[in-house]
Every structure is written in structure tokens, then in C-alpha cells.
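Visitor: Make a model of this:
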Amino acid sequence: MSQVIEHNVKAQLITRPPATRPLAATLHYDPADPLAVRILFPSDISLDGGDVAWTFSRDLLDAGLRGPAGEGDVHVWPCGLEQTVIELHAGEGVAVLEFRSADLWGFLRCAYDAVPVGREDAHLDLEEALAALLGNV
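Guide: Okay, here's the model as predicted:
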């Protein structure tokens, strides 16, 4: 069984350009959910004081490191050679965060080492996922 991957990284919350606020984030990848990545933020940045977690496709992160990507609540794009922007849309508003691209690439490389592209289905428990969708878990 593969281990969960977590990388602590620094980001800049862009509050009102050009103002920024530094914050810590944790990039999270669980081979049991091989198609998804998560970004976890500390509770002090949330409006209600709770922890903040965003889950989106591993493929979206990969594509966004190469060029603009995303159509829904999460958009990712490179900003120059060294930075990547992740934009998160929620009912409360939009958060725009800037990460070092090298940090995101390093995390993604570890995720691909854990579960290579095309091998995700070997890590999925489709029966458990279907049971959860049907409310049998």
C-alpha cells in the first residue's frame, strides 16, 4: 500500500494587487484517491475559523503548470517561469494564490511516482465508491 504524500509549501494570497499575504499550505495526495490532489490551508485564513481544504484533479494541476487550465471552481496557470497561480472560486468569493512552480512540480512528481499516469484504476476501489454514492456505507 502506498503512503499518503504531504508537502508543506508557502504561498502568497493575493488580496488586492499588488498586495499579498504569505501563508502556509499543505499539498496532499492519497493513492487511495488517485485522481485527486488536495490543498489544505490553516483555519486562520477562513471566514468561519475552520480548516480549508480544496480538492481537484491531479490532471488539472499538471495542465495548469504548463498553461491555463480549469473551467469550474479551480483555475490554474503559470505566471512567468517560477510562479503558478491557483484561483479558487467559492460562494463567499474568490481566492487567488501564488505558489512556487518548483514546489508544485516536486509534489506532482511524487504523486506520479506513487501512482503513474494510466495506473490510477489499480488504486480505485470502485465497489466502495459506488456503495458510498448509493448511501450503503
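Visitor: CA atoms for contacts and neighbours, from now on please.
Guide: Fine.
Visitor: helices and strands around the longest helix anywhere in the chain, which ones?
Guide: Taking DSSP state H as the criterion, the chain has its longest helix at helix 101-114. Identification of packing neighbours for helix 101-114 by 3 or more Cα pairs under 8 Å, 6 or more residues apart in numbering; DSSP states H and E yields strand 5-16, helix 58-66.
Visitor: which parts of it are buried?
Guide: Residues of helix 101-114 classed as buried by neighbour count (16 or more other Cα atoms under 10 Å): Ser101, Asp103, Leu104, Phe107, Leu108, Ala111, Tyr112, Ala114.
Visitor: now the residues you listed as CSV including distance to Ser2?
Guide: Putting those into CSV (distance: Cα to Cα, whole Å) gives the following:
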residue, distance to Ser2
Ser101, 25
Asp103, 21
Leu104, 20
Phe107, 15
Leu108, 15
Ala111, 10
Tyr112, 12
Ala114, 7
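Visitor: which two in these are spaced the farthest apart?
Guide: Within the buried residues of helix 101-114, two members stand farthest from each other by Cα to Cα: Ser101 and Ala114, at 20.0 Å.
Visitor: one more to line up against the first:
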Amino acid sequence: MTQPFSSADGTRVAHEVVTYVVVADEPPVSLPAELRYDSADPYAVCLSLGVTSTGTVEWVFARSLLSEGLRRPAGAGDVLVTPPHHCHRHSVRIVLRSRVGIAVLDIATTSVVAFLKKTDMLVRPGTEGLHIDLDRVVAELVAGSE
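Guide: This is a model prediction of the structure:
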């Protein structure tokens, strides 16, 4: 397995990971992915699946959901996160649901923990509201209603 690459520029974190797509009665299939965080959107993380040459699929969900999912099953609806257990001891399981179907992904727990530590250094959990540019949000809302 390749070591995850991570970068941070002071406002963003990008962490390359390998996901394993779980298919019933088949061996897991590895898929390159990237976990991203931007302090401009402090409550959210992005999971980008695939590589640029073949296209990517992106899922945006709460950073707190990913963090909580390290300790206990978390989420409802489109994104569910479950902690390591006897079936997948060294990975966090993320279940993604859409109108098209369901994808079950495993990501190494160490990679998820490393990513979250970097995001916590940018924006401490519980302080996200201090990082939102309310003037920008209001301007976008007003522009969208015209």
C-alpha cells in the first residue's frame, strides 16, 4: 500500500488515500481517492474518488460525521460511517447512497486519523462558526435570489 500524501497550505488540507470498494462475494477493489478540507467551509470534508484522467466522483459531508464514525456508527441518509470492527479491523467503512445505488468503501483508519488531525490544526472542532465569512454567505444568498 502506498503511503498517504498530505499537504496543507494554511487554509486547506489534501490527503491522498487508497479506498477499497467492497463488493459482495468479491475481493475488494482498490481505488485512489483524496480527502480534502478547506477552512472556508469549516464544517465539511470532501471525499474525491477516482483519478482526474478517468473522472472523479465527489461526496461532501460533515467533518464531525467522519470524526464520530471513528468511534461509533454515525450518519443517516446518504453517508454512513462505521468504525473498525472484527470484519474490517484496520479501516473505517463509509457507505455512500444515491439514487443510482450504494457504494461501500473502506479507508485505512490511520489515514482518516492523520487527515482529521491536520484539519483540527486548521480549525479546532467546535470553533467552525468563527471561520465562516457571513458577509460572503449573505452576498451569495442575495445573488442567488435575483
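Visitor: TM value for the aligned chains?
Guide: Overlay of the two chains. TM-score (TM-score structural alignment, normalised by the length of the first structure): 0.88; 133 aligned residues with a Cα RMSD of 2.0 Å.
Visitor: on that earlier part again, the helix or strand just after the longest helix of the first structure vs the second structure, mean deviation?
Guide: Remark: after helix 101-114 of the first structure, the chain's next helix or strand is helix 126-133, criterion DSSP states H and E. Comparison of helix 126-133 of the first structure with the second structure after fitting gives an average deviation of 2.1 Å (mean Cα distance after the TM-score superposition for the first structure).
Visitor: chain center to helix 126-133 of the first structure, what's the gap?
Guide: 23 Å (Cα atoms, centre = their mean, to the nearest Å).
Visitor: In the second structure, what range does that helix match?
Guide: Using TM-score structural alignment, the residues of the second structure aligned to helix 126-133 of the first structure are 134-141.
Visitor: which one is the aligned partner of Leu97 of the first structure in the second structure nearest to, not counting chain neighbours?
Guide: When the second structure is aligned by TM-score structural alignment, Leu97 of the first structure is paired with Leu105. Nearest residue to Leu105 of the second structure, sequence neighbours excluded (Cα to Cα, 6 or more residues apart in numbering): Val21, at 4.7 Å.
Visitor: ok, the one you found - how many residues close by?
Guide: 20 (other Cα atoms under 10 Å).
Visitor: Can you find the partner of it in the first structure?
Guide: Aligned partner of Val21 of the second structure by TM-score structural alignment: Leu13.
Visitor: isn't Leu66 of the second structure right up against Val79?
Guide: No. With contact defined as Cα atoms under 8 Å, Leu66 of the second structure does not reach Val79; the gap is 9.5 Å.
Visitor: So for the two, which sits in the more crowded spot?
Guide: Between Leu66 of the second structure and Val79, counted using other Cα under 10 Å, Leu66 has the larger neighbour count: 26 against 20.
Visitor: Contacts only, for the residue mapped onto His90 of the second structure from the first structure.
Guide: For His90 of the second structure, the aligned residue in the first structure is Glu82 (criterion: TM-score structural alignment). Residues in contact with Glu82 of the first structure, defined by Cα atoms under 8 Å, 6 or more residues apart in numbering, are Arg100, Ser101, Ala102.
Visitor: Then Val112 of the second structure?
Guide: With Cα under 8 Å, 6+ apart, Val112 of the second structure has these contacts: Val92.
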